[in-house]
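>>> Pasting a predicted model and its sequence here:
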Amino acid sequence: MKDAEFKRKTEKAFALMSEKGLRKSQRIPATYRLLWWMGIKKTPALFASFASNVCFLGVYYVVFWGCCMWFVTWRPRGYSPLASVITALVAGLLFGLCMAAVFRSRRKAKGLPDWEKL
């Protein structure tokens, strides 16, 4: 997707979300703001597909939560690395599914269109 098209779609998406009464924290999660600042064009969570949200948010959770748990809790208690990775993967999958469901239900409740229709 080209920069101009992405910018046009995100501006239209933000206007729609604001018009529907969504707060800024609901419109643009901090993770997405960081990605955009880094130049990565990621579709806003409310407009992304369910599978895309599951994958992105699940991986994000696995990496950050798993690392934090490894260094703070699991390693000091002697958990095996394999058990830690499996636990982080299961937790990431559950987190991704839950958050994708939240974003999908919020999009349907507010009557927001698909990203392609913007």
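Cool, the structure landed.

>>> alpha carbons only for contacts and neighbour counts from here, please
Will do.

>>> So the residue of the chain positioned farthest from its centre versus V72, what's the distance?
Using CA atoms, centre = their mean, the residue of the chain lying farthest from its centre is G78. It sits 31.2 Å away. Computed as CA to CA, to the nearest Å, the G78 to V72 distance reads 11 Å.

>>> can you pull the contacts of K41?
By CA atoms under 8 Å, 6 or more residues apart in numbering, the residues touching K41 are F6, L35.

>>> what's the longest helix along the chain packed up against?
In the chain, with assignment by DSSP state H, the single longest helix is helix 81-110. In terms of contacts (3 or more CA pairs under 8 Å, 6 or more residues apart in numbering; DSSP states H and E), helix 81-110 is packed against helix 50-69.

>>> for comparison:
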Amino acid sequence: MMSYESRLRSAHDELRNAGIWKSNYNPPLHRIFRWLGANSRPPFYRSFIVNFLTSSAYFGTTWGVIMWFSVWETDGMDLSIAVITALSAGILFGLTMAFYYGFTFRKHNLTKWNDLR
């Protein structure tokens, strides 16, 4: 059985050879997960639902907090409207990213995670 690190190197090689930018196959959230000790697959090798949930949560929370402290609070936006707006933006972003990763995986005929050597 291949170790996580070996499989990750194979995945990065495959993605690089497919012409996918490093910032796309090794995004900040993925690097954070790995730094925290999680054996997280690159997003191209994760399921649609996992990509949707992680992208939605990451973007919606980060964008919502930034918008709240930089614009919305000083404009007097109601907190409930701010939360709904951030959730909506997170869902839209999560769907977009999940579709992008799935489409690119199929377009480049990438190898499934468990089949990487």
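Done, it's in. As the structure is a prediction and not an experimental result, all values here were calculated from the model.

>>> mean offset of the longest helix of the first structure relative to the second structure (after superposition)
For helix 81-110 of the first structure, the mean deviation from the second structure after alignment is 0.7 Å (mean CA distance after the TM-score superposition for the first structure).

>>> Skipping its backbone neighbours, what lies nearest L16 of the first structure in space?
Nearest residue to L16 of the first structure in three dimensions, chain neighbours excluded: L112, at 7.5 Å (CA to CA, 6 or more residues apart in numbering).

>>> Now the one you found: which helix or strand?
For L112 of the first structure, there is no host helix or strand (DSSP states H and E).

>>> separation between it and K41 of the first structure?
Noted for L112 of the first structure: a distance of 20 Å to K41 of the first structure, by CA to CA.

>>> coming back round to it: in the second structure, what stretch matches the longest helix of the first structure?
The aligned range for helix 81-110 of the first structure in the second structure is 79-108, by TM-score structural alignment.

>>> What residues sit buried inside that stretch?
Using 16 or more other CA atoms under 10 Å as the test for burial, stretch 79-108 of the second structure gives 82-83, 86-87, 89-95, 97-98, 101-102, 105.

>>> Would you check which pair of the residues you listed lies furthest apart?
For these, the farthest-apart pair by CA to CA is A82 and F105; their separation is 34.2 Å.

>>> could you list every residue that touches the aligned partner of A45 of the first structure in the second structure?
With the correspondence set by TM-score structural alignment, A45 of the first structure lines up against P43 in the second structure. P43 of the second structure makes contacts with Y25, N26, H30, N51, Y101, as judged by CA under 8 Å, 6+ apart.

>>> Mark which of these are buried, thanks.
By 16+ other CA under 10 Å, the contacts of P43 of the second structure give Y25, N26, H30, N51, Y101 as buried.

>>> Tell me the counterpart of R34 of the second structure in the first structure.
Using TM-score structural alignment, the partner of R34 of the second structure in the first structure is W36.

>>> okay, now its match: neighbour count?
When neighbours are defined as other CA atoms under 10 Å, W36 of the first structure has 14 of them.

>>> list the contacts for it?
Contacts of W36 of the first structure (CA under 8 Å, 6+ apart): K42.

>>> try 7 Å this time
If you count contacts by CA atoms under 7 Å, 6 or more residues apart in numbering, W36 of the first structure has none.
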